[in-house]
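Peer 1: Predicted model follows, preceded by the sequence.
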Amino acid sequence: MKRVLSAVLAAATIISTSSVAFAEDNVSKSVYGGPRCDKGVKLGNKHCVPFDVPDNSPVSSSIVHLVQAGLMVGYEDGSFRPDNPLNMAEAATVLLRLLGMPPKEDTADWAAAAIADAAKLGLVPVDTQADAPLTRLKVAIVLAKALKLKPSTDALPFTDLSGLSDEEKGLLAALVKAGIFSADAGKEFGPDTTITRGEMASIIERVLAKYK
């Protein structure tokens, strides 16, 4: 757990220093003081923010933070595409970066490499399909394992968990207890709902806030 916390704290430090540098550039007042990225400019440098993420989007600050920290990467055209779904390989890549062990992304089969590295850490089964969609349940399980959380016996108020195993419910309860997921009485969790890039950014930022 100490190793995980060290990696998370390091990422949080990167975010903090990036935000300071961003403000010091004094370029404009979009999200965190940066101008929109021009189309054709690869997203990732601290001087611009995704042109397709509105300032009033509930995930805009999370996206900018994670892009600046290098935990999530945008596209060559300056976009982030927050509504695009994530697959298992992309999620594994984000989590490996979070843990300070980024996979080799310059290989032809980067997706397989990311799954293999995540499997070595026990985050995903070795037979995980790289292009399988990332659901809310899957991200909860993988994230709980990455943070080395133990299953909690706390009751969950969600109304759609009848198909989950006791272990899955316990890990989800641990994440709720940690504040990574919220639990509203009478609400559905949506275990089979696909996670988007914007939602993943919001989830990972909550992890950083929890372990700052």
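Peer 2: Right, received. Where do you want to start?
Peer 1: Only C-alpha atoms from now on, for both contacts and neighbour counts.
Peer 2: Noted.
Peer 1: what's the single longest helix in this protein?
Peer 2: Across the chain, the longest stretch assigned as helix under DSSP state H is helix 2-25.
Peer 1: Show me the helices in this protein, by range?
Peer 2: Secondary structure of the chain, counting by DSSP H: helices at 2-25, 60-69, 88-98, 110-120, 136-146, 166-178, 197-210.
Peer 1: can you put those in CSV and add distance to Pro54 and mean neighbour count?
Peer 2: Formatted as CSV, the helices of the chain follow (distance: least, C-alpha to C-alpha, whole Å; neighbours: other C-alpha atoms under 10 Å):
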stretch, distance to Pro54, mean neighbour count
helix 2-25, 18, 16
helix 60-69, 7, 24
helix 88-98, 23, 24
helix 110-120, 29, 20
helix 136-146, 24, 21
helix 166-178, 28, 20
helix 197-210, 12, 20
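Peer 1: of all those helices, which lies closest to Phe189?
Peer 2: Shortest distance between Phe189 and those, using C-alpha to C-alpha, is found for helix 136-146: 7.9 Å.
Peer 1: Off-centre distance for that closest one?
Peer 2: Offset of helix 136-146 from its chain centre (C-alpha atoms, centre = their mean, to the nearest Å): 11 Å.
Peer 1: Ok, which of the helices of the chain comes nearest His47?
Peer 2: Proximity of these to His47 was assessed by C-alpha to C-alpha; the nearest stretch is helix 2-25, lying at 6.6 Å.
Peer 1: Second structure for comparison follows:
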Amino acid sequence: MRKQIISSVTALALFVGGFGSFAGMGGTITVEAAQAASSFKDVPASHWASSAIHSAVEKGYFKGYADGTFKPGSPVTKAEMASILARLNDQPELPTAEPNHFTDVPEWAKNGVATAIAKGFIHPSSYKDKLDAQAALERGEMAEWLTQGLSVVDSDYGQALSDVTNTVIPAKEYFTGKLADSQKNAVAVALGTGLMSVANDKTFGVNRTTTRAEVAVLLSRYASVAKTKPADLQGLNELRQVGLTGTNLSVIAPRYQKTSKNKFLDSYDYSKVTTDFSQVRNKDLVTITNYADVKLRNWIIVNPYTTESKRSIFYPVFVDEKDSLLRGSYYSFAEVDLNIKDSMTQLQAGSLLQSPSINPLKSPNSNSFLEYSVPHINDFLSNKGVFKVKNPTYWSTGLLHFDKSLTTQVKVIAKDGTDFNMTAN
């Protein structure tokens, strides 16, 4: 962002609390503004958002209050946020902005809202003539505004918003079915880019309001993400691949490649062999036993041998930090959809596919898995280990092997003959 200067006239015109018109900005920040940014009584150096708050004030996005406070915990309204986003000078404008028919925007915010629309943050077509401008901005809507803005910066972010339609979202609301379809894509991209994250309770909190401190941090993150190509963000790549194909295998374990033709009998129709998991996703699979029909909705791989986000954006959902594996195996988690024909025990579920990587026998028992409320096999079992429902859908656990002395092949065949068949290279 280009640093900006607030003229004395403009500074006097700002609302106390800082959301008035910011005309006449350019050049560098004044010494007075920089000093003000570092002296808020309620933003000590130890405050979690101290650096971002000071930066946002210096750049002219916010102003403190007359009593020397910043009020970092105060909520931000939609009108206020629109006015802030309008001040992002590095944000390009759309060739043609959507018509603005909002009837409830206060006079002081009209220019800001119009500019935020022109810059692609707000889509008036998503509203019915009213922005509810004076209401506090909730996190779900914030995710929509920011990801829509990114799609103007780089059209591939717009493509990402489409690619994640059928992805698995690492937030508790997704697994409990409480994340509205209208906000899933924006939440997924917000998480995949690192713009936003889940809270300690593992929820994204689409209905939680956004505070001034949080907005300051989001502005800093937005500036960073806007300068980054979507392809360089591993978490976003994973979410896109799961959305498009059902698995993040190609991102986390690219050493797994199509099983070579010489591994099959000459009589086998090798044209049926594929590395595209979408070709078997949600299809009836060939099973070894006949206790149930099986479909796979999604398949997630986690690499525990690297650090932080490189392990997988899904690591915090399925794995505890203390967990470890042997002999170079990766974690493998498959979402299985069963249609039990008569009755079936947990042990019999394990005989359906008999794969070390995709095995319906059990679910992860990590604390993280339980905290995210991911569907567990135990949710569907009686005390005697018999399934209580005919159509359970839950996440199973397995291992993806790389050790040549173990079974590294992953083989899943759909009843239509499509053979998903990969082996560690």
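Peer 2: Noted; the coordinates are in hand. The structure displayed is predicted, hence computed values, not measured ones.
Peer 1: mind putting the helices of structure 1 in TSV, distance to Phe51 of structure 1 included?
Peer 2: Output for these, formatted as TSV (distance: least, C-alpha to C-alpha, whole Å):
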stretch	distance to Phe51 of structure 1
helix 2-25	16
helix 60-69	11
helix 88-98	21
helix 110-120	26
helix 136-146	27
helix 166-178	32
helix 197-210	14
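Peer 1: Those helices: which one's closest to Pro82 of structure 1?
Peer 2: Nearest to Pro82 of structure 1 among these is helix 197-210 (4.3 Å), distances taken as C-alpha to C-alpha.
Peer 1: which residues in structure 2 does the closest one match up with?
Peer 2: The alignment of helix 197-210 of structure 1 onto structure 2 (TM-score structural alignment) spans residues 212-225.
Peer 1: compared with structure 1, how much does the matching stretch deviate?
Peer 2: Per the superposition on structure 1, stretch 212-225 of structure 2 and its aligned residues are separated by 1.3 Å on average (mean C-alpha distance after the TM-score superposition for structure 1).
Peer 1: neighbouring contacts of that stretch?
Peer 2: Contacts made with stretch 212-225 of structure 2 from outside it, assessed by C-alpha atoms under 8 Å, 6 or more residues apart in numbering, are listed as 1, 49, 52-53, 55-56, 71-76, 146, 193-196.
Peer 1: thinking again about what came up before, what helices or strands is the longest helix of structure 1 leaning on?
Peer 2: Packed against helix 2-25 of structure 1, as judged by 3 or more C-alpha pairs under 8 Å, 6 or more residues apart in numbering; DSSP states H and E, are the following elements: helix 60-69, helix 88-98, helix 197-210.
Peer 1: at 6 Å what do you get?
Peer 2: Contacts of helix 2-25 of structure 1 with other secondary structure elements, assessed using 3 or more C-alpha pairs under 6 Å, 6 or more residues apart in numbering; DSSP states H and E, are made with helix 60-69.
Peer 1: which bit of structure 2 covers the helix it packs on?
Peer 2: Equivalent residues of helix 60-69 of structure 1 are located at 50-59 in structure 2, counting by TM-score structural alignment.
Peer 1: Tell me the first helix or strand C-terminal of the helix or strand encompassing Gly235 of structure 2.
Peer 2: When secondary structure is defined using DSSP states H and E, the element that contains Gly235 of structure 2 is helix 234-245. In the C-terminal direction, the helix or strand that comes right after helix 234-245 of structure 2 (DSSP H and E) is helix 249-252.
Peer 1: residue range for that next one in structure 1?
Peer 2: Using TM-score structural alignment, helix 249-252 of structure 2 finds no match anywhere in structure 1.
Peer 1: Contacts for that helix, please.
Peer 2: Outside helix 249-252 of structure 2, the residues that touch it by C-alpha atoms under 6 Å, 6 or more residues apart in numbering are Ile301.
Peer 1: So which bits of stretch 78-86 of structure 1 are buried?
Peer 2: Gly78, Ser79, Phe80, Arg81, Pro82, Pro85, Leu86 (16 or more other C-alpha atoms under 10 Å).
Peer 1: mind checking what the third one lines up with in structure 2?
Peer 2: In structure 2, the position corresponding to Phe80 of structure 1 is occupied by Phe70, as judged by TM-score structural alignment.
Peer 1: residues near the nearest residue to its match once chain neighbours are set aside, how many?
Peer 2: Leaving out its chain neighbours, the residue that sits closest to Phe70 of structure 2 by C-alpha to C-alpha, 6 or more residues apart in numbering is Gly64, at 4.7 Å. The burial metric for Gly64 of structure 2, expressed as a neighbour count using other C-alpha atoms under 10 Å, is 20.
Peer 1: contacting residues around Ala34 of structure 2?
Peer 2: With contact set as C-alpha under 6 Å, 6+ apart, Ala34 of structure 2 has these partners: Glu58.
Peer 1: where's the residue lying closest to Ile15 of structure 1 once chain neighbours are set aside relative to Phe80 of structure 1, distance?
Peer 2: Spatial nearest neighbour of Ile15 of structure 1, chain neighbours left out: Ala69 (5.0 Å); criterion: C-alpha to C-alpha, 6+ apart. In this structure, Ala69 of structure 1 lies at 14 Å from Phe80 of structure 1, with C-alpha to C-alpha, to the nearest Å as the measure.
Peer 1: now Leu137 of structure 1
Peer 2: From Leu137 of structure 1 over to Phe80 of structure 1 the distance is 23 Å, taken as C-alpha to C-alpha.
Peer 1: and if you look at Ala10 of structure 1?
Peer 2: Computed with C-alpha to C-alpha, the distance linking Ala10 of structure 1 and Phe80 of structure 1 is 23 Å.
Peer 1: Identify the residue spatially nearest to the counterpart of Val139 of structure 1 in structure 2, adjacent ones excluded.
Peer 2: Aligned counterpart of Val139 of structure 1 in structure 2: Met142 (TM-score structural alignment). Distance criterion C-alpha to C-alpha, 6+ apart; nearest residue to Met142 of structure 2, sequence neighbours excluded, is Thr210 at 8.0 Å.
Peer 1: Let me know how buried the one you found is, in neighbour terms.
Peer 2: 23.
Peer 1: wait, doesn't it sit right on Pro75?
Peer 2: Yes. Shown here, Thr210 of structure 2 and Pro75 form a contact pair, counting by C-alpha atoms under 6 Å, at 5.5 Å.
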